[in-house]
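**Q** Could you work out the structure for the sequence below:
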Amino acid sequence: MSGEMDLKLEALSKYIVTSPSWIRSLALILLLSGCVEIMSILGSQGSFTKPNLFPIAAYLIPAVAALAFTPWLARRFGGKLDFGWSGLTAALGLIISLFVSLSPILLFRFSFALFFAISLALVFAFRMLLLAAVVDFHLRKVVVPAFLHSGIAILGAAPFLDLWFVQVSILLHISFAVGVYAFIIVVERPMKANFKVGPLELVNAFLLHLSEGSRKLDDFFRSIGESVVVPQVSLVLQREGKEEIFVTIPNVHPGPLGEIGGSNLPKILHNQIGGAALVFHGAASHDFNPVDETEVKKVGDAVLASRPNSCTSSSCTKSGRYRHGSVDVMAQAFGDTVIAVATRSPQVTEDLDFAMGFSIMKSGEKQFRHVGFIDAHNCMDTLADGVYSGTSLGMEYLAAAEDAFSGTAQQEQVPFMAGYAHRTLPWSRTDGFGDLGVQVLVITVGGQKTAYVLFDGNNMHTGARDEIRKRLVSLVDECEIMTTDTHVVNTISGRNQVGLKVPVEAFYPHVEDAVREAIADSAPACSAGATAWCKNVVVFGSQRISQIASTVNAMIGFLVPVAIIIIVGAFITTAMAYFLLVY
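**A** Next up is the predicted model:
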């Protein structure tokens, strides 16, 4: 099922690695080199006043030089590498060199030169792969920077070891360079065959996005995307002497993560619409991620073009709750427009597929002209699968929504008041809160106050929604807590929901203040609904996420076997070349 693939792909974000401070890497290099030096002195029964120069020349100096000069060398070849990544590659290179060269001494004391040469070739191969991913996927631009560490180590060790060591080291480096090239060709083949781009190129683009805000990834998604047409229902609330409130429900998905694609869709639409705009989460999965901000603005243009010129309905129903199975729907009608919010809290739920949401919207059109369906997106513990048409859970959603539409259509509509409040929060994206903070819409009708509380975040930690509702009952008669599903909070991990890092006790006072402010802001209102048909919106495309996830999983599956074959081949090639040259 494609939902399972969506889940696997989002879970891959946990493999994204950020570089540590170069100071930590340097400290690790000094510590490891110092330990080797001490063991060398103790092993040779020497004096600490007369250090052994080999560990310094073969381990310490090459690692420090690699840390210091690789960024400069990368720039000389048209790339860019910060000292954090340079320090990480140098420290890992030193660890590889120490482990491979020193561990076998316990069994093969007479073969240190051979294992040291092998370790340097492995360091070279490792640096080629890492720099190809971090700096530039064109190997010709990273070969020289990659050779810096092992090259200096060969020069430093040469006076202590014989000519044989230098010869074998050079042959091993040549064999491993060819091996890395072959490894990359084999590994990249599935991705290039399906998407015309290699994984290293994608990693380059992603790291450029993180460091410089590059849009190269958006170009890739556009190249594989497809054009869709999606409905978007909006509700305009005009108030006497107050700012107009604009409610809109996109049926495209704010993903995939960070600032990539349409991940910041809620804020972009909020700013484009202007004023008191609430951008709720409709029914869409990662297949419906806009490929870039341009496509998000297309959606905004369509919504603004369909904006009603005047509001003619001055009445609405009370909000009501309808339940079928595990699905709970809160619905409220404003003239010929209905707003329905679905949740399964405290049960975990992920995105509803567009086809699922579209079916719900069409079923509501039996009673209403405009059907706004909101996925509350308010209960998450671990990453879960989505909701799809034809599944038992999908049928629960459809049945609960149909009950809500038919029940709401029978309710009396009377004059109402609307109030709005917007609070930014003193936490960042890394804490699970997007740029918009929290927004509150309060509808007062027939003595009933209903609060629509919207967090700019990606889902809520299990129990947070229910705890907030429990606390708000002293202020309002009914409420629902929702998130926009913004993915700007997911730059590294797929799990960063509201309430995970910052407990409800910490941010609830801001919610309560916003609800009180919205109640105080209430004024008599009239409404008008609209359904915009957003055309030619380029999204990732049906099954594209599944295809990417399947391709990545296939690549990961044969990485180790291919690496082993190539390493063995490199050793055999080196041995054959050595004997041909020497004998």
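**Q** hey, let's count contacts and neighbours off CA atoms from now on
**A** Will do.
**Q** And the helices in the stretch 451-583 of the chain?
**A** Ranges of helices within the stretch 451-583 of the chain are 464-472, 504-520, 544-582, based on DSSP state H, counting those that start in this stretch.
**Q** cool, the stretch 101-250 of the chain as well?
**A** Using DSSP H, counting those that start in this stretch, helices in the stretch 101-250 of the chain cover 112-134, 143-157, 163-195, 199-212, 216-224.
**Q** List the buried residues in the first one.
**A** Of the residues in helix 112-134, 112-113, 115-134 count as buried by neighbour count, 16 or more other C-alpha atoms under 10 Å.
**Q** Please identify the buried residues of the longest strand belonging to the chain?
**A** Secondary structure of the chain per DSSP state E: the longest strand is strand 523-539. Buried residues in strand 523-539, counted by 16+ other C-alpha under 10 Å: 523-532, 534, 537-539.
**Q** Adding distance to Thr89, write the residues you listed out as TSV.
**A** Converted to TSV, those look like this (distance: C-alpha to C-alpha, whole Å):
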residue	distance to Thr89
Ala523	62
Pro524	64
Ala525	62
Cys526	63
Ser527	60
Ala528	60
Gly529	57
Ala530	56
Thr531	54
Ala532	51
Cys534	47
Val537	42
Val538	39
Val539	37
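**Q** out of those residues, who's nearest Leu475?
**A** Ala523 (17.2 Å; C-alpha to C-alpha).
**Q** Excluding covalently adjacent residues, which one is nearest to the closest one?
**A** Spatial nearest neighbour of Ala523, chain neighbours left out: Met417 (4.9 Å); criterion: C-alpha to C-alpha, 6 or more residues apart in numbering.
**Q** From Gly446, how far out is that neighbour?
**A** Using C-alpha to C-alpha, to the nearest Å, one gets 10 Å for the distance from Met417 to Gly446.
**Q** hang on, the earlier thing: nearest approach to Ile481 belongs to which of the helices of the stretch 451-583 of the chain?
**A** Ile481 lies closest, by C-alpha to C-alpha, to one member of those: helix 464-472, at 5.9 Å.
**Q** Another sequence for comparison is provided below:
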Amino acid sequence: MIHPGPLGEIGGGDLPRRVALSAEGIGFPPHATAGHDFNLVSETEVDCVLDAADRALAGATFRRDGTVPVSIEAGESSMLAQRFGDAGLAVSTFAPGSADDVDFAVGQSARAEFRTDGLEDVLLVDGHNCHAGLSGAGPDLGHVTPGSKRSYDLYDAAGTAGEAAAEADRGRTELGVAWDPTEWTPEEGIGPLGVRVAVTRVAGVEAAYVLIDGNNMVPGLRGDLLSAVREATGVDHVEVMTTDNHVVNRTRADNRVGEEIDADALCETVRSLAVDARDDLEPVAVAGGTERTTVTVFGNDRTETLATQANAALSLGAALAAAVTLFAMSVSVLLFFLT
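**A** Down below sits the predicted model:
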């Protein structure tokens, strides 16, 4: 699990686009449960991740059966989950509460809770879909860390969702997809992947998964998007995710989906794509796989060191600016009296 940061195209900042481009069809690269400590140190490291994904695909066994989707709530945590063959998909969120990245260790523990009946391959997605902004998120910025109440809520939700998915009705899996790159720009909070929607149908029960190429969302927008999809399609379950693509943070640390673009326009785009994806439903075979690879990431020490150096640079910059200003004023005063 890798985090798409730190900013712009630096390191793994453009990881979602690279992953999507490597797919033969329409790629859906959601946000994993990892924070900035798991930023790749260079763009070349992305190739290692993509190679591992190719190996997982080559060794995967495709199956046509799946389970109906289940929605679970535990404390502040909500989860939409399905099983496809021998693989599981679980999308988590703490909305309407404000939350940011889920710690790597928390995600690993939640995946373990979800596994039942020997299920090995679980894609646990951090919905990353509601944040109050840097000024309103509190001292921890909404991070979900080990030992926090939210971490235990997530464990409970994952365990319950895993059991419910294992016991859910099975049927033939159908899938439909739709994509619009949109005309919005990274400066407006939307990355190059635009908006993508996937709709599944198993045993007559439908779920819509909406993926927006951005870094989190303003509070309330997720709810509007869920309502828009339900009203347009009548699907039984809906969840909205962002990729956490940091190309939208080239010049701004806080550039959430919905800050710069019109919410109604985004709702209309998502509504239209959901209808198209539902119309695209057809029987498919699905597989999951897990591969490991070695990459170099920032790590906890590097992240803290980078932050310390940045703060030191800012402090020196302020002192230097003051010195330059004082020098300029002194020269001006001398010139005034001497001329």
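**Q** which stretch of helix or strand covers the residue nearest to Ala523 of structure 1?
**A** strand 414-423 (DSSP states H and E).
**Q** Which residue would you name as the spatial centre of structure 1?
**A** Nearest to the geometric centre of structure 1 sits Leu257, at 3.2 Å (C-alpha atoms, centre = their mean).
**Q** which position in structure 2 aligns with it?
**A** When structure 2 is aligned by TM-score structural alignment, Leu257 of structure 1 is paired with Leu7.
**Q** Let me know the secondary structure of its match.
**A** coil (DSSP: H, G, I helix; E, B strand; the rest coil).
**Q** any idea how far Asn311 of structure 2 is from it?
**A** On the measure of C-alpha to C-alpha, Leu7 of structure 2 and Asn311 of structure 2 end up 17 Å apart.
**Q** Repeat that for Val19 of structure 2.
**A** Taken as C-alpha to C-alpha, the span from Val19 of structure 2 to Asn311 of structure 2 is 33 Å.
**Q** circling back to that earlier point, and the longest strand of structure 1 with strand 414-423, angle?
**A** 60 degrees (axes from the mean of the first three to the mean of the last three C-alpha atoms, to 10 degrees).
**Q** Setting aside sequence neighbours, what's the nearest residue to the residue nearest to the centre of structure 1?
**A** His487 (4.8 Å).
**Q** The one you found contacts Asn264, correct?
**A** Yes: applying C-alpha atoms under 8 Å, one finds His487 of structure 1 in contact with Asn264, separated by 6.5 Å.
**Q** any residues in contact with both of those two?
**A** Jointly contacting His487 of structure 1 and Asn264 under the rule C-alpha atoms under 8 Å, 6 or more residues apart in numbering are Pro254, Gly255, Gly258.
**Q** all strands for the stretch 1-150 of structure 2, in order.
**A** 65-67, 70-74, 77-84, 87-93, 121-126 (DSSP state E, counting those that start in this stretch).
**Q** Now distance to Ala207 of structure 2 too, for the ones you listed, in a markdown table please.
**A** Shown next, in a markdown table, are those (distance: least, C-alpha to C-alpha, whole Å):
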| stretch | distance to Ala207 of structure 2 |
| --- | --- |
| strand 65-67 | 11 |
| strand 70-74 | 9 |
| strand 77-84 | 9 |
| strand 87-93 | 12 |
| strand 121-126 | 15 |
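**Q** Tell me which of those strands sits nearest to Leu326 of structure 2.
**A** Across the strands of the stretch 1-150 of structure 2, closest to Leu326 of structure 2 is strand 121-126 (C-alpha to C-alpha), at 50.1 Å.
**Q** follow-up on the earlier one: which one's more surrounded, Val19 and Asn311 of structure 2?
**A** Of the pair Val19 of structure 2 and Asn311, Val19 is the one with more neighbours under other C-alpha atoms under 10 Å, namely 18 against 12.
**Q** per the alignment, that one corresponds to what in structure 1?
**A** Match for Val19 of structure 2 (TM-score structural alignment): Leu269.
**Q** Roughly how far does the closest residue to that match other than its chain neighbours sit from Leu235 of structure 1?
**A** Among residues not flanking Leu269 of structure 1 along the chain, Gly300 sits closest, at 5.8 Å (C-alpha to C-alpha, 6+ apart). Separation of Gly300 of structure 1 from Leu235 of structure 1 (C-alpha to C-alpha): 14 Å.
**Q** what do you get for Val296 of structure 1?
**A** The value you get for Val296 of structure 1 to Leu235 of structure 1, if C-alpha to C-alpha is used, is 19 Å.
**Q** cool, and Ile519 of structure 1?
**A** 19 Å.
**Q** which stretches of the stretch 1-150 of structure 2 form helices?
**A** Taking DSSP H, counting those that start in this stretch, the helices of the stretch 1-150 of structure 2 run over residues 15-22, 45-58, 104-114, 149-167.
**Q** Compare these and report which one is nearest to Asp254 of structure 2.
**A** helix 15-22 (18.4 Å).
**Q** what packs against that closest one?
**A** helix 45-58 (3 or more C-alpha pairs under 8 Å, 6 or more residues apart in numbering; DSSP states H and E).
**Q** what's the average per-residue distance for the helix it packs on once overlaid on structure 1?
**A** By mean C-alpha distance after the TM-score superposition for structure 1, the fitted helix 45-58 of structure 2 averages 1.0 Å away from its aligned residues in structure 1.
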